[in-house]
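[1] no sequence for this one, just the structure:
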């Protein structure tokens, strides 16, 4: 079968198309014929070596890339009870989707409802589950609450805006351009601001009568995090779920006290996909919102195994907002 692997860390040039044997599922695993794979920053980060020492995401080289996908179960291992041969499924946080077939832990697999196509499932399962746990488990926002969503025109940002509005939350959003601001508004953001080298925090303070927002979702990292503190109310929550501009290595917890006794968390999706029922519950909520028309997942990039280097280059150059997928079958 075809597979895209890396045997060393580096740029898109380290991607290798290889022919390997179709794997066999072991106990608690399923074999899936991949129809569509998602294309994510996590794939780029894997290729660059950012998870080489991670315990949460223990992927090591050599490996087949692709940490989310959708397809058909063609074989199941011992003890698998949550799906069976012939089921249409999607999964994330299990590497190997850039291939014709992938062995996936059964606990990571969610069955698909009628009406959700493979490409939409592959585009929604990772980012949708991420937005779901951030709102449902971490922030626990409800009607009348306020939040700030950075990078609101990005894939997860767009879903956060839509799901927060579905809960009745007042949404402040930041973007880096007028074009991206239009995307955030189209998704339902109440107030859209430019970053302006951190001036967004001052504007939010003015707009909230000096209070600040209840929760900030910050996937940008180094260039925004301290200003995110300034935009957050006393005893509010800052959720740093990504570091697009790089990590902060000089943060003193004292700063959280000075900013108003803030809570800061750095969550990861893997810790919020504890078991098969949780995976299926999150997927069910995301897919239901899509089918109800309350959640729009835009696929604005399509690739194949033959031009995977182009897909990675587009991500690294920030030319890809929304979601990209790779057609395998």
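    That came through, no problem. In this text the structure is predicted, and so the values were computed from the model without any measurement.
[2] C-alpha from now on. contacts and neighbour counts both.
    Will do.
[3] Buried residues in the helix or strand hosting residue 46, which are they?
    Here residue 46, judged by DSSP states H and E, is contained in helix 41-48. Neighbour-count burial for helix 41-48 flags 42, 43, 44, 46, 47, 48 (criterion: 16 or more other Cα atoms under 10 Å).
[4] In space, what's closest to the fifth one - neighbours in sequence excluded?
    Of all residues not flanking residue 47 in the chain, residue 9 sits nearest, at 5.5 Å (Cα to Cα, 6 or more residues apart in numbering).
[5] quick one: residue 121 and residue 88 touch, right?
    No: counting by Cα atoms under 8 Å, residue 121 does not reach residue 88; the two are 10.0 Å apart.
[6] Second structure for comparison follows:
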């Protein structure tokens, strides 16, 4: 029997239900994958806790990597034994699953399933943020709030590799010590007072060009205050709680406000190109060492608790 994590109601991590089920056969344009590693993303907690309403019961997870076990009759670009990954398809918290072949990205031989499950969703989000939402240019100064997390860690280092001055903020002294070793320009604590003033101080008293805010409630006011007039505010996540920006204030200052989602910018037409660039940046070391925290599939609730506590660095993966 196949294992999966489903929810029958939205709520705390306790609603994550581990169960067995009979896997269906793939249609003509689908494949069966045996998962080898499953990515845990902040958006998963939002589907679980009710931030986003979903039809119940709901099969959890959006990202995983593994090996193709069976192929539908119309699938031409994949065969049994191919190693593949994907970054946004519901039902990833399972040891095996059926999935549309168009969602899959072939993995290079030198990228493990664990690396792919830790990289694809977060790395393609970082690609979209630095290449599509705001094309980062050498000489710009930008802020990444939540720089120690899965997306933030990749985003901050990717932007630095493009020649930007990067000001990273993190939520604890322990995280600061880790991030300070990454070669970024400045690392600040987001839980200390007058964050906007401290950002401007390390930027010579000037507002910054771009802020990527992955934290939300705790940092959004500081994000707006730290920006120069005409800058870009990219509101990516709400790790500290959801909050709405004062759009009238942003408009008065000419600040462009974006709340992007990865599927807006990464799709079947460009996902292979985006993934290829992601893997190349990872190979050359621009994205640093991938920190992975591992839990068993049946420990999904513990993984969600760890993410809510914001104590981990890097990416969390479930191991079937």
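    Perfect, thanks for sending it. Please read these numbers as outputs of a predicted model, since none were measured by experiment.
[7] which SS class is the residue of the first structure most remote from its centre?
    What lies farthest from the middle of the first structure is residue 209; by Cα atoms, centre = their mean that is 32.5 Å. Three-state call for residue 209 of the first structure (DSSP: H, G, I helix; E, B strand; the rest coil): coil.
[8] now it: how far from residue 278 of the first structure?
    39 Å (Cα to Cα, to the nearest Å).
[9] before we move on, what about residue 172 of the first structure?
    Note on residue 172 of the first structure: its distance to residue 278 of the first structure, by Cα to Cα, is 29 Å.
[10] ditto for residue 265 of the first structure
    Taken as Cα to Cα, the span from residue 265 of the first structure to residue 278 of the first structure is 21 Å.
[11] Look at the two and report which has more neighbours.
    residue 278 (15 against 12; other Cα atoms under 10 Å).
[12] what do we get in the second structure for the more buried one?
    Under the alignment (TM-score structural alignment), residue 278 of the first structure maps onto residue 270 of the second structure.
[13] Over to residue 155 of the first structure?
    Counting by TM-score structural alignment, the partner of residue 155 of the first structure is residue 150.
[14] if I look at the nearest residue to that match once chain neighbours are set aside, how far off is residue 121 of the second structure?
    The spatial neighbour of residue 150 of the second structure that comes closest, neighbours along the chain excluded (Cα to Cα, 6+ apart), is residue 314 at 4.3 Å. The spacing between residue 314 of the second structure and residue 121 of the second structure, counted by Cα to Cα, is 13 Å.
[15] And these two? Which one has more around it.
    For residue 314 of the second structure versus residue 121, the count of surrounding residues by other Cα under 10 Å is larger for residue 121: 27 against 20.
[16] what's the helix or strand for the more buried one?
    Here residue 121 of the second structure is assigned to helix 113-128, by DSSP H and E.
[17] What are the contacting residues of that helix?
    36-39, 41, 63-66, 83, 85-88, 107, 150-152, 154-155, 158, 261-262, 265-266, 274-275, 278, 290, 292, 315-317 (Cα atoms under 8 Å, 6 or more residues apart in numbering).
[18] any idea where the helices of the stretch 151-300 of the first structure begin and end?
    With DSSP state H, counting those that start in this stretch, the ranges of helices along the stretch 151-300 of the first structure come out as 155-166, 178-186, 199-207, 225-230, 254-258, 276-291.
[19] that's a helix at residue 80 of the second structure, yeah?
    No: counting by three-state DSSP, residue 80 of the second structure is not part of a helix but coil.
[20] which residue lines up with it in the first structure?
    With TM-score structural alignment as the criterion, residue 80 of the second structure lines up with residue 85 in the first structure.
[21] How about residue 137 of the second structure?
    Using TM-score structural alignment as the criterion, residue 137 of the second structure maps onto residue 142 of the first structure.
[22] Just list the residues touching residue 250 of the second structure, thanks.
    By Cα under 8 Å, 6+ apart, the neighbours of residue 250 of the second structure are 224, 256, 257.
[23] What's the local residue count around the last one?
    If I follow you right, that is residue 257 of the second structure. 17.
[24] which residue lines up with residue 220 of the first structure in the second structure?
    Match for residue 220 of the first structure (TM-score structural alignment): residue 215.
[25] coming back round to it: how much space separates the match of residue 137 of the second structure from residue 236 of the first structure?
    Applying Cα to Cα to residue 142 of the first structure and residue 236 of the first structure gives a distance of 14 Å.
[26] and these two? which has more neighbours close in?
    residue 236 (21 against 16).
[27] The second structure: which residue goes with the more buried one?
    Checking TM-score structural alignment: residue 236 of the first structure goes with residue 231.
[28] Repeat that for residue 192 of the first structure.
    Residue 192 of the first structure maps onto residue 187 in the second structure when the alignment is built from TM-score structural alignment.
[29] Pretty sure its match sits against residue 180.
    Yes: the pair residue 187 of the second structure and residue 180 qualifies as a contact (Cα under 8 Å) at a distance of 6.2 Å.
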